[in-house]
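>>> the sequence and its predicted three-dimensional model are supplied below.
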Amino acid sequence: MCAGITMIDCPYYQRNQCRSCQWLEIPYQQQLAQKEKHLSDCLQGLERNAYRYPPSPSAPRAFRNKAKMVIGGTVERPLLGILLSQEEGQQVRDLTACPLYPPAFRHCFPVLKDFIARAGLTPYNIERRKGELKYILLTESRYRQEIMLRFVLRSETKLALIRRELPALLQKLPQVKVVSLNIQPQHAAILEGEKEIFLTEQQVLEERFNRIPLFIRPQGFFQTNPEVAQALYATASQWVEALPIRHLWDLFCGVGGFGLHCAEALNRRQPKQPVRLTGIEISPSAIFSAALSTRRLGLDKGNGEVSFQSLDAAAFALDRNEAPPELVIVNPPRRGIGKPLAQFLNRMPARFILYSSCNASSMGQDLSELSAYRIQKIQLFDMFPHTAHYEVLTLLERHQA
């Protein structure tokens, strides 16, 4: 797809103004090779006899569906970008021309700057602890070319002014379908607070990966690289489709991408024996989206037993006394599933584990604990090109009784 890419044209990198893409000068095939080497080092022989697929590459630019913009400058001339280091005076570097963002975002940024001035949204100053607007968060659904816009503010002081100016904003940016305010009053490095105030009737964006409807909502995790995420979910469903599975758990399920893809593939193969799927995720917002997908797919109407619950994944699993599923899907945060859950899975006789990870180091530690299982298949997905980060998918099969 992009083997010949040596460096994308990024003015911020060339001027040494942003180094978020630390590998930008490394040829893309070399980036993939270095990530493959890192993955092998993390597994330390655990992948012996496993089938390793070639890495799934990414587009080199415009692959992100999200932008998290720190707000700086003044209310009359706001800056949207990243916070510089403390040595540089806590200034904000404007990054609205970042080549990783989709073209739709570039059209939004000038309009949003004008909106900030009209609504009097003074940028929050960390040193002085004054101001209101901390971040602007954008997310795009490529299925409908729609955008979710979130303002992260210190308080609700400007709510009336935002409501007054919002109709003009939506007229200029008709692709913006979901608008909300997130209230984050703490003087701390926390992106968002618990309180979300919706300013539009619509509260979710529909996205589709491999014909499976998934929903983007504030405070719910969603993959940042939709093309690679679609390949990741498709691979997961292909790997499990032919396996003898009628009951599965999807732990750390997010909006349900893995579980719903696998359930759909298994149901398609054996429609007269619908699967039983239980998805667990700590975020209520993500569970709201997963339940919406369940209804859209008709899985809430007797076509198997599909449920999603807002619980701690490890606590849910460790507290189960029921018959174990044939497949456990885990897609944990960077810290991994942890020793207690890994040891529980060793004792619980599930035949297969599908493990997706954004941190191969913690995954390697978890797989060392999962001594009752062996890796059967493994593939790297380059979710984050031009950086050292990546996603990896493994299929494990139990080899000990």
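Cool, the structure landed.

>>> please make it C-alpha for all contacts and neighbour counts, starting now.
Fine.

>>> and the spatially most central residue of the chain, what does it touch?
In the chain, the centroid-proximal residue (CA atoms, centre = their mean) is residue 223; its distance is 2.7 Å. Residues counted as contacts of residue 223 (CA atoms under 8 Å, 6 or more residues apart in numbering) are residue 229.

>>> how close does it sit to residue 313?
Residue 223 is 19 Å from residue 313, where distance means CA to CA, to the nearest Å.

>>> ok, now residue 300?
22 Å.

>>> next up, a structure to set beside the first:
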Amino acid sequence: MKVKQRIPLKIKRMGINGEGIGFYKRTLVFVPGALKGEEVFCQITSLKSNFAQAKLLEINKKSKFRVQAPCAIYEACGGCQIMHLRYDKQLDFKEDLLRQALKKFAPAGYEDYEIRPTLGMEEPEYYRAKLQFQTRKFKGQVKAGLYAQNSHYLVQLKDCLVQDSETQRIVNRVAELLTFYKLPIYDERKIAGVRTVMVRRARKTGQVQLIFVTSRQLNFRDLVGDLTKEFPQIKTIAVNYQTSKSSEIYGEKTELLWGREAIEEGVLDYEFSLSPRAFYQLNPQQTQVLYSQALEALDVNETEHLIDAYCGVGTIGFAFARKVKSLRGMDIIPEAIEDARRNAKRMGFDNTHYEAGKAEVIIPRWYKEGYRADAMIVDPPRTGLDDKLLATILRYAPAKMVYVSCNVSTLARDLVQLSQVYDVVYIQSVDMFPHTARTEAVVKLLKKKK
């Protein structure tokens, strides 16, 4: 094969990024936009040692599950990858993602794992309650949106089909006000200014918070005045300073510009505060489903002690607080721990304890002090469990555990080690991100009997 060569291809399956995969003369070929079962004509765009990538040119035989993506910028944006696949088949694909990852990493006994059908949404649109919009200036006008895949080309988002409508309306107005007040907008070559606008809306209360991420100090006073007058639902506006040229969205320093330190959100039967930098799931509606599944999987009682690693502001742990004797959590972000403590106090919990720091440091100290955990819940970032934390879990091995994952590959990788000590009872996938190639999963683990 050569780059720019045009080839016919039968698509045998879909890959972890939602692309179609076929074989041409025994070489794997990845084709974004192609669906399983389709016969396509494509053009090779790059060649690697053991696979090729190609651009879809023509579909000769269409999948019966292909639909017209209802988004005008779907292909340009890249934020969603499988909107052209009928939604019920998206759920099947996400179950298959789990199976592919397990087959690749092959944790002990994976062929016999119970993988439950993916739990989806009745209305899989406008679900995303938080988004970091990048800002750039074009011909004097500020635009807000996302970078196209593998590029620094900004695709403007004005009516995103997966973004909460209210937050979209606010960001559209923010872009207009940034233009009107001529605030400097960051440019990678020479200009210091606003890089990103984060907006989040609490589904339960309707309260909104904003973070302006900037590479220099700016005067937002007039913009904030206009914005808060027009949108009374905005309760918090903060500024974060990111002066490095790295791809990290946030810098270390965050200051409150206007309003409250936090907004109020709720899930299941409890409410909690979210400060601007605090982590919370992007899809509040499906978070209800996710946390319900975690509750069901980790069957605890009032005599037991529970550790919530990667606890954040405490959200998932609070679902268990009334059911256990004690709940302890940790997180590396001090502001999140402060939120967790405040939230626990407000809810009247006297059996919770939170510390800022790394779990692999804190847990051994607790055990030296005489503490023993009966159960553990982990909800790590996409990178999965830290190696040192994984070693700590295997060393102390509570009798039962729930692993909440947002990345099937790192989950399967971590299960290689966890399955040495734990039986995987089942894996329940939950569609937190409709129209994307990502899924969340809840794994029920029980310590092996000797």
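Right, received. Where do you want to start? Just so it is clear, the structure is predicted and the values come from calculations on it, not from any experiment.

>>> can you pull the TM-score for these?
The TM-score (TM-score structural alignment, normalised by the length of the first structure) is 0.87; 378 aligned residues with a CA RMSD of 2.3 Å.

>>> and the residue nearest to the centre of the first structure, what element?
According to DSSP states H and E, residue 223 of the first structure maps onto no helix or strand at all.

>>> repeat for the one 10 residues further on
Residue 233 of the first structure belongs to helix 226-241 when elements are defined using DSSP H and E.

>>> in the second structure, what stretch matches the helix or strand following that helix?
Per DSSP H and E, the first helix or strand lying C-terminal to helix 226-241 of the first structure is strand 247-251. Using TM-score structural alignment, strand 247-251 of the first structure lines up with residues 305-309 of the second structure.

>>> helix, strand or coil: sort out residue 90 of the first structure for me.
coil (DSSP: H, G, I helix; E, B strand; the rest coil).

>>> go ahead and confirm it touches residue 84.
Yes - Residue 90 of the first structure is within contact range of residue 84, at 5.6 Å (criterion: CA atoms under 8 Å).

>>> grab the longest strand from the second structure for me.
If you go by DSSP state E, the second structure has its longest strand at strand 51-61.

>>> counterpart of that strand in the first structure, which residues?
Counting by TM-score structural alignment, strand 51-61 of the second structure lines up with no residues of the first structure.

>>> which elements pack onto that strand?
strand 27-31, strand 39-47 (3 or more CA pairs under 8 Å, 6 or more residues apart in numbering; DSSP states H and E).

>>> what's the spacing between that strand and its chain's center?
Chain-centre distance of strand 51-61 of the second structure: 29 Å, with CA atoms, centre = their mean, to the nearest Å.

>>> do stretch 168-180 of the second structure as well
The answer for stretch 168-180 of the second structure is 25 Å, by CA atoms, centre = their mean.

>>> swap in stretch 346-355 of the second structure?
Its chain's C-alpha centre and that of stretch 346-355 of the second structure lie 26 Å apart, by CA atoms, centre = their mean.

>>> what residues sit buried inside it?
349, 352, 353, 354, 355 (16 or more other CA atoms under 10 Å).

>>> redo these as CSV? Include secondary structure.
Formatted as CSV, those follow (three-state DSSP):
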residue, secondary structure
349, coil
352, strand
353, strand
354, strand
355, strand
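
>>> so what corresponds to residue 124 of the second structure in the first structure?
Residue 124 of the second structure maps onto residue 60 in the first structure, by TM-score structural alignment.

>>> its match reaches residue 5, doesn't it?
Yes - using CA under 8 Å, residue 60 of the first structure is in contact with residue 5, at 7.5 Å.
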